[in-house]
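A.B. asks: Provided below are the primary sequence and the corresponding predicted coordinates.
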Amino acid sequence: MVYSVKTYNNINKIGLEKLGNAFQIDGDKADNPDAYIIRSENLHGVTLPSNLKAIARAGAGTNNIPIDEATAAGIVVFNTPGANANAVKEAVLTSLFLSARDYFSATTWANTLSGADVSKQIEAGKSQFAGTEIAGKTLGIIGLGAIGARIANDARRLGMNVLGYDPYVSIETAWSISSHVKRVNDLKEIFSQSDYITIHVPLTPDTKDTFNSAAFAQMKKGATLINFARAELVDNAALFEALEAGVVKRYITDFGTEELLNKDGITVFPHVGGSTEEAELNCAIMASKTIRQFLDTGEITNSVNFPNMHQVLDAPYRITLINKNVPNMVAKISTAVSEQNINIDNIINRSKGDFAYTILDLDETDKSKIDALVTTFEADANIVKVRVIKGQ
């Protein structure tokens, strides 16, 4: 079977090669493809094609995807956590150095000079850009995922004292973080003790405006705030007041809005934190692999709206179901299979929120029985999407 994949935002072509020969990229079926692979394309307000089974975001954030709408339509949404983590880590470390030494102002000033005695002018005026060192300073990290954990470890190696806050950190990530990084249980400790703060959490109703007036009121005077996560994590009105009061010395962000531009103490980058050649390739590879795995086998890895599901496909047929998470669904599925006199080789059913995903492997070679079973499933109002995958 040949699958159709529609891409947006110049996905790395070498990475797309991981889809394999059974995938047609931006081909004849691009208007109604089996899958999307996107980067920054905004899908909110866009009608999702009826044939669409999956969306892969070549990056970690999925705020540009209508997750609830996709889930209700039986579309599995993937991201690529960690694929651009090193790139963002390096961008944050660069921001630490830029803030400590104010190299932007220094180079801007140097380029205003002229005349035969430029070297003397530089020597006379350089003291205004003396800056500080980051060694011995305290860095507070909010969010200890793939990016935050890397920053924590490298900042420690640079001689910083590191505080980390993340009530949801995974066991795997926790093991990767240096024992010298102090885990704290209250954001107030991050705010009150940190010379530098960097945030790496998704945007949710709970994290929106993490940095608000109350947060800035608890902050150590003269702190630098670095935001390479999401613009809405910072309340700009409260930020401006904190800058005016000297609570925040500098705000560095990768998310520019008009109100942030050309303001003292604010450095805006054009959303390039994860945009290295290596990161774009890694994201494209991971997105392509997850889409290929899902369409070929029905297995799910790195989905944001459905649970991870893995099961070796060695039955003649596999049916995958996306269904509403209501009582007795597994029993109804099993009964429908039994009524077709089909033996179940294996079944997995896991839920996430209001929906569930089922992998149903069937020890049956009669395609007419499989087709009749599919018809039964499609007639069930609680089953949103049905797929049939032929075994090897």
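C.D. replies: Good, I have the coordinates. Please read these numbers as outputs of a predicted model, since none were measured by experiment.

A.B. asks: Every contact and neighbour count from this point should use C-alpha atoms.
C.D. replies: Fine.

A.B. asks: OK, contacts around residue 264?
C.D. replies: By CA atoms under 8 Å, 6 or more residues apart in numbering, the contact list for residue 264 is empty.

A.B. asks: how far away is it from residue 280?
C.D. replies: 32 Å (CA to CA, to the nearest Å).

A.B. asks: after the helix ranked longest in the chain, next one along is what?
C.D. replies: Assignment by DSSP state H gives helix 277-297 as the longest helix of the chain. Going down the chain from helix 277-297, the next helix or strand is strand 317-324, by DSSP states H and E.

A.B. asks: Identify each buried residue in that next one, please.
C.D. replies: 317-324 (16 or more other CA atoms under 10 Å).

A.B. asks: what does it rub up against?
C.D. replies: 74, 298, 354-365, 382-391.

A.B. asks: Just the buried positions in stretch 131-139, please.
C.D. replies: Neighbour-count burial for stretch 131-139, counted by 16+ other CA under 10 Å, picks out 134, 137-139.

A.B. asks: and which of these is nearest to residue 7?
C.D. replies: Proximity of the buried residues of stretch 131-139 to residue 7 (CA to CA) peaks at residue 139, which lies at 38.5 Å.

A.B. asks: name the element the residue most central in space within the chain belongs to?
C.D. replies: Residue closest to the average C-alpha location in the chain (CA atoms, centre = their mean): residue 60, at 1.5 Å. According to DSSP H and E, residue 60 maps onto no helix or strand at all.

A.B. asks: Against that first model, consider the following:
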Amino acid sequence: MADTAAPAFRILVLNQISENGLQRLPAGRYLAGKDMADPHAVLVRSADMHALQIAPTVQAIGRCGAGTNNIPVKAMSARGVPVFNAPGANANAVKELVLAGMLLAARNLAPALAFVAALDPESGQLEQAVESGKKEFAGFELAGHTLGIVGLGKVGCLVADAAIKLGMNVLGYDPEITVDAAWSLPAQVKKAASVTEVLKNADFVSLHVPLVDATRHLVNEQNIGLMKPGAVLLNFSREGVVSDAAVLAALGARQLGWYVCDFPDGKILRQPRVVALPHLGASTREAEENCAIMVADQLRDYLEHGNIANAVNFPSVSMARESAYRVAIANANVPNMLGQISTAMAQAGLNIHNMVNKSRGDMAYTLVDVDSPAGDSVLAALRAIDGVLAVRYLPDERAN
């Protein structure tokens, strides 16, 4: 007789997710779909979740991309729900689009294409019109010019490497560069001390930073005038990182040569010397697949084992299984939480085999392997501790 037991984990899918990514969630253990009642987790790309009623059963959210502006991260943190993303999975796709943006601007390709599209193919004067008109679109080569990069994460490092191979000089700035990024950054990149230094000295400036309070209008009315006359500003980061009003004023004053971005805001649409693309940064088959696979793997490791990698609101925590019985606890990062957790387990007669605790800002996360089953009473005692946000019991197949 067929096994009619419900899959262990129900995954709500809000966008079209790569099938190769969904296949990382085994059919015998997972059920994924767009109409999923009481889901344990959510997979999303661009759908806006701020207005959604997120079910109380949701234990994790996976964003198949880098940015999480479409997810109510703060509200999820208050519930003890990690929000995963896929940093670097679409980096090559964004890198290639940045290079395309530089070439579009340097060679005046957008107006050149518009000029050719407007020619009359039946006029009999096509060749003459092309030859007389092409001088209006003369540009310059990338080699020998300076690219300034603000934000040296995975994308920024790839852009820097590609620009150097094209013969460009690269000036980079990132006050929060990670150790991994520093190792992957080409040695030829000159380190800038500030955004101001980058703006003053680069022929092209490419932005690769998240949109947070500190980066909103990072390029603005006060500093855009520092750019070299005719310089090119590229924004494949987030719309709010650049002030549209500042861009329009700088373009009008001929201070800025071109603005190339991935966000067709109404204020800049159809403006001369603006190239606005329809959010194509991660829109390649390869990037969508890479993101889906990465997030699905992270989601599965969390749901089954409690491990956390690439959560934007939780610390990274990983612990190899040393017991069949595991408890995962999300809690506020306040004193004496570990003591209270250990006491509750000791009072229930549980011996702690192994434990790891990490914190990130206001959030802390604890994995505990115990030597015997954790019953409902101890789980209830843990949930009753002031500051505990979520408790999950994760026995593995050895517990059966």
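C.D. replies: Nice, I can see it. Bear in mind that the values here come from a model prediction, so they are computed numbers and not experimental data.

A.B. asks: Need the TM-score from the superposition.
C.D. replies: Laid over one another, the chains give 0.97 as their TM-score (TM-score structural alignment, normalised by the length of structure 1), with 388 aligned residues with a CA RMSD of 1.2 Å.

A.B. asks: coming back round to it: structure 2: which residue goes with the residue nearest to the centre of structure 1?
C.D. replies: Aligned counterpart of residue 60 of structure 1 in structure 2: residue 66 (TM-score structural alignment).

A.B. asks: That match reaches residue 88, doesn't it?
C.D. replies: Yes - Residue 66 of structure 2 lies in contact with residue 88 (CA atoms under 8 Å); the separation is 7.4 Å.

A.B. asks: thinking again about what came up before, closest one of the buried residues of strand 317-324 of structure 1 to residue 120 of structure 1?
C.D. replies: Distance to residue 120 of structure 1 across these (CA to CA) is lowest for residue 322, with 72.2 Å.

A.B. asks: how near is the aligned partner of the closest one in structure 2 to residue 59 of structure 2?
C.D. replies: Aligned counterpart of residue 322 of structure 1 in structure 2: residue 330 (TM-score structural alignment). Distance, residue 330 of structure 2 to residue 59 of structure 2, using CA to CA: 11 Å.

A.B. asks: for residue 75 of structure 2, same thing?
C.D. replies: Computed as CA to CA, the residue 75 of structure 2 to residue 59 of structure 2 distance reads 13 Å.

A.B. asks: Can you find the partner of residue 25 of structure 2 in structure 1?
C.D. replies: Match for residue 25 of structure 2 (TM-score structural alignment): residue 19.

A.B. asks: next one: residue 129 of structure 2
C.D. replies: Checking TM-score structural alignment: residue 129 of structure 2 goes with residue 121.

A.B. asks: check contacts around its match.
C.D. replies: Neighbouring residues of residue 121 of structure 1 by CA under 8 Å, 6+ apart: residue 113.

A.B. asks: where's it relative to residue 205 of structure 1, distance?
C.D. replies: Taking CA to CA, one finds residue 121 of structure 1 at 52 Å from residue 205 of structure 1.

A.B. asks: repeat for residue 175 of structure 1
C.D. replies: The gap separating residue 175 of structure 1 from residue 205 of structure 1 is 29 Å, by CA to CA.

A.B. asks: next one: residue 324 of structure 1
C.D. replies: 24 Å.

A.B. asks: Relative to residue 134 of structure 2, how far out is the residue of structure 2 positioned farthest from its centre?
C.D. replies: Distance from the C-alpha centroid of structure 2 peaks at residue 124, with 51.6 Å (CA atoms, centre = their mean). Going from residue 124 of structure 2 to residue 134 of structure 2 by CA to CA gives 17 Å.

A.B. asks: Could you do residue 375 of structure 2 as well?
C.D. replies: Per CA to CA, residue 375 of structure 2 is found 78 Å from residue 134 of structure 2.

A.B. asks: Hmm, residue 112 of structure 2 is touching residue 138, no?
C.D. replies: No - using CA under 8 Å as the test, residue 112 of structure 2 is too far from residue 138 to be in contact (9.4 Å).

A.B. asks: Who has more neighbours out of these two?
C.D. replies: Neighbour count, other CA atoms under 10 Å: between residue 112 of structure 2 and residue 138, residue 112 has more, with 18 against 11.

A.B. asks: Please say which position in structure 1 the more buried one maps to.
C.D. replies: Here residue 112 of structure 2 is matched to residue 106 in structure 1, going by TM-score structural alignment.

A.B. asks: what about that match, which helix or strand?
C.D. replies: helix 103-110.

A.B. asks: Okay, buried residues for that helix please.
C.D. replies: By neighbour count on 16+ other CA under 10 Å, the buried set for helix 103-110 of structure 1 is 106, 110.

A.B. asks: what's the offset of that helix from the middle of its chain?
C.D. replies: Put simply, helix 103-110 of structure 1 sits 34 Å off its chain's centre (CA atoms, centre = their mean, to the nearest Å).

A.B. asks: how close does that helix sit to structure 2?
C.D. replies: For helix 103-110 of structure 1, the mean deviation from structure 2 after alignment is 1.2 Å (mean CA distance after the TM-score superposition for structure 1).

A.B. asks: Which SSE is immediately downstream of that helix?
C.D. replies: Following helix 103-110 of structure 1 in sequence, per DSSP H and E, is helix 118-125.

A.B. asks: What's the average distance for that next one when superposed on structure 2?
C.D. replies: In the superposition with structure 2, the average deviation recorded for helix 118-125 of structure 1 is 1.4 Å (mean CA distance after the TM-score superposition for structure 1).

A.B. asks: For the following helix or strand past that helix, grab the matching residue range in structure 2.
C.D. replies: Going down the chain from helix 118-125 of structure 1, the next helix or strand is strand 138-142, by DSSP H and E. Strand 138-142 of structure 1 corresponds to residues 146-150 in structure 2, going by TM-score structural alignment.
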